Structure formats: C-alpha cells, structure tokens
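1. Fold the following.
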Amino acid sequence: MKKKTYEELIKESPVTYDMYANMEDDGNRYEVSDGALELMSPAPTPTHQSVVNELQYKFNVSCRNDYIIYSSPIDVILSATEVRQPDLIMIHRSRVEIIGSKGINGAPDLVVEITSKHSRRQDKVQKRIVYAKYGVPEYWIVDLSNFTLEQYVLDRDRYDLTEVYAEDETIRSKTATCASFSMGEIVRSLPVQPDKIN
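-> Just a heads-up that it's a prediction; the model follows:
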C-alpha cells in the first residue's frame, strides 16, 4: 500500500490511527483529533524540553518502582480516530498491558502537557475535553509563561481544577502519590534560567 502524504490525508475523513501510522514521514509531528489529522505546533523550545526532562527526572527518582514514564514523541491511541502525543505520561505498572508495540493503547494514569503560546488554547480547552472523555484520571498543564502547574482530576466525565501550584508549593498528585516536588525546584534545575534566554 502506497504511503499517503499529509496533504492527501487531510482530505480524507475520518482519518484513523492505521492511516496515520502508515503516512509518509515528512519530518513533522501530527496528532489525530476526532478523525482529523492535525499538524503539531513548531518544534519545542529549549525551555520546554528542559522542563520535560526535569519532570521526567523527578518522576523517575520517586515513582519508577510503581510507574512507567514516557516523554514525547509517543503515540497515545485513545481510539481509532483519537491519537495524541502528550509531553509526558505515566502508566501504573499494574496496567502494562496497554503498552503496545506501536504506542499506548488506552488512557495513561497521568498526562502532562507543557503549554506554550502556540498550544495554550489546545492544551487548556481541546485536550482537556479529550483526556476527560477517554478517562485519563489526572491531567497536568504546565504553563511556561508563569511557571505554574494546573492540576485537573477526573470526576466522572469531566475534570475539576483541584489546584494551581507555583514557586515552592509542593505538588502532590492524587493519582501518582509518589510524586512530590515544586515548580520552584523545576525552574532552579533548568540548565539556562528563563530570564537569561533571548
């Protein structure tokens, strides 16, 4: 079967995971949102990548005995027509069966998105609705404009914003109780401080 290009696939509806997985590699990253192929925003900034790395390090130090931790790019296949690439995910070791050969087949226990000016609306509105719909128990949004962490916990089919953490307030996950750190620790651990970046 001939691999299709992005231009060919966006004309098709709905786009499924199989179509997406077999598309021509053009060097870009995509997600499938309700059967529509979406081009992801520009490459992450150094600060974004450093925050992802620091979060992953913190989780690995305190949670790796109980959780498997992945950072993007990794496909989270929520349904045949909903495929996301969160910045960071955690899966409890009792649920390893959702880890497949091509991606994660179902909802992780915790999803983290690091938001930027390009992705703020998508992370705070669209993805919040999607992750709740597919049963992700806890969703964090890290906002790089003010280095805060918004913690959303699933209540039936919608998220409640349970806390907004900043500076040295200790972040405590409702799902991954092993996690314990602050945004201040994350910021101070960055190799280049945000105010020093041009």
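
2. Please make it C-alpha for all contacts and neighbour counts, starting now.
-> Noted.

3. what's the distance between Val32 and Thr148?
-> Noted for Val32: a distance of 28 Å to Thr148, by CA to CA, to the nearest Å.

4. Another for comparison:
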Amino acid sequence: MAQPTYGWQPPGRGWREEDLRDLPENGNRYEIIDGSLHVTPPAGPDHHELADDIRMALRQAAAPGWRVIREIGVRVPGGNLIPDVTVLRPTAPRERMWAEPADVALVVEVESPSSRRHDRFTKPALYAEAGVPAYWRVERGDFGPVVYRYELAKDDHYRLLGTVGPDDPVQVAEPWPMTLDPGRWPR
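-> Reported below is the predicted structural model:
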C-alpha cells in the first residue's frame, strides 16, 4: 500500500520558527522544543471551554491596556510554545504571531491527557528559562478545576505559590490583584 504524501518535509537541520509556516493547518498544535517539532492533537470542547472561562476571568479583572490572548505563540530558548492563555503587558506589540517573553506577564496551561507531561515538566522549565514571571497549570479534579500557581524564582525555575480549588477562591497578585475562583468554571 502506498504511503500518504504530505506537502512538507522535515528540515535537514533543527526546526525553526519559519518552518512552522509550511505545516498544514489541521487543528494540531505545532511547537518547537530544542529544535524538535512537537505535535499535539486538537484539544476537545471541554478543554477549550475551560480555557475560555479562564481567559474571561482574567480579562474581566484586567486593567486597561492589558491583553489576554488564547493560543498565541511565545518564544522560549530553543523554540516556540503555544500556551492555552497568555497575558500580555500593555507595551507588547500588536499583530505578532509570537510574543517575546519580556512582553508576557503570565502563561496558563490547561492539562489534557496528551499534554500532561509537557505542561508539568517541559513547558514550565522553558517558560522559567525565558523569564516569564508567572505560570498557572490547571488540572481537572474530581470536584472541578484546580489551579497550581507558580512564580519565577532565582536560578530560572518556578516556585509553587499554592493551589486553588473550586471551593476556595483566593486573592492573587499575579498578573494583577484579583479573586481567583475556579468554582465558577466548568467541571
């Protein structure tokens, strides 16, 4: 049986940002980690709904000029990542496909079975190395979403600030003072 032919071939060197333009627009998430292409299948409706609710909660609490974007790329050392939600500073240039880490105040990753290891280990290390000051990882617990809040510490790593579950809304300072209440998001 003949193998399917795709309209692109891997480069003869490590993957670069410009190579992403040649990949099919098929709903997959294409990210580059240390010159290797990582492909994640499209997330399901529940994942997108939760990411939308997180984005809305952040937008409603944001000061003028701050932007809260779904699935914009962020440049990191050795590659490019696409968080589920990114908070951009008011000074961030508009109309860019890839944000510079200095323009990012917070990234949020909503865990899926296909992204769990990357969201827990690979991505936080790269965001921290890039200097992104805050990282939230959101898991779906048995009783609703749980947010693991991290802040950038010395030596380019994150320090856990705490967890916030659906029954314990708290005041947070990142990316700005607001009440974080996962109980208002879908289970």
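
5. And the contacts of the lengthiest helix in structure 1?
-> Counting by DSSP state H, the longest helix found in structure 1 is helix 46-63. Contact partners of helix 46-63 of structure 1, identified using CA atoms under 8 Å, 6 or more residues apart in numbering, comprise 69-71, 87-88, 114, 144, 176, 178-181, 186-187, 189-192, 194.

6. Report the buried members of those residues.
-> For those, a neighbour count by 16 or more other CA atoms under 10 Å gives the buried set as 69, 71, 87-88, 114, 144, 176, 178-179, 181, 186-187, 190.

7. Turn these into CSV, columns for distance to Tyr57 of structure 1 and secondary structure.
-> Output for these, formatted as CSV (distance: CA to CA, whole Å; DSSP: H, G, I helix; E, B strand; the rest coil):
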residue, distance to Tyr57 of structure 1, secondary structure
Ile69, 10, strand
Ser71, 11, strand
Asp87, 14, coil
Leu88, 11, strand
Ile114, 15, strand
Leu144, 18, coil
Ala176, 15, coil
Cys178, 13, coil
Ala179, 11, coil
Phe181, 11, strand
Ile186, 10, helix
Val187, 13, helix
Leu190, 12, coil
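
8. need the residues you listed in CSV with distance to Gly103 of structure 1, can you?
-> Conversion of those to CSV gives the following (distance: CA to CA, whole Å):
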residue, distance to Gly103 of structure 1
Ile69, 13
Ser71, 12
Asp87, 14
Leu88, 13
Ile114, 20
Leu144, 27
Ala176, 21
Cys178, 25
Ala179, 24
Phe181, 28
Ile186, 28
Val187, 30
Leu190, 29
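
9. Let me see the contact set for the residue positioned nearest the centre of structure 1.
-> Nearest residue to the geometric centre of structure 1 (CA atoms, centre = their mean): Pro86, 2.1 Å. Contacts for Pro86 of structure 1 (CA under 8 Å, 6+ apart) come out as Ser71, Ser72, Pro73, Ile74, Val76, Val111, Val112, Glu113.

10. I'd assumed it was in a strand, is it?
-> No. Under DSSP: H, G, I helix; E, B strand; the rest coil, Pro86 of structure 1 sits outside any strand and is assigned coil.

11. how close does it sit to Lys4 of structure 1?
-> 24 Å.

12. what's near enough to touch Ser79 of structure 1?
-> By CA under 8 Å, 6+ apart, Ser79 of structure 1 lies in contact with Tyr17, Gly106.

13. Same question for the one 3 residues further on.
-> With contact taken as CA under 8 Å, 6+ apart, Glu82 of structure 1 is in contact with Thr16, Tyr17, Glu31, Val32, Ser33, Asp34, Gly35.

14. Recalculate using a threshold of 7 Å.
-> Contacts for Glu82 of structure 1 (CA atoms under 7 Å, 6 or more residues apart in numbering) come out as Val32, Ser33, Asp34, Gly35.

15. Out of the residues you listed, which is nearest to Ala166 of structure 1?
-> Comparing those against Ala166 of structure 1 with CA to CA picks out Ser33 as the nearest, at 30.7 Å.

16. Tell me the secondary structure of Tyr6 of structure 2, please.
-> At Tyr6 of structure 2 the chain is in coil, as set by three-state DSSP.

17. what does Arg121 of structure 1 give?
-> helix.

18. Which position in structure 2 pairs with it?
-> The alignment partner of Arg121 of structure 1 in structure 2, by TM-score structural alignment, is Arg117.

19. if I look at its match, how far off is Val87 of structure 2?
-> The gap separating Arg117 of structure 2 from Val87 of structure 2 is 23 Å, by CA to CA.
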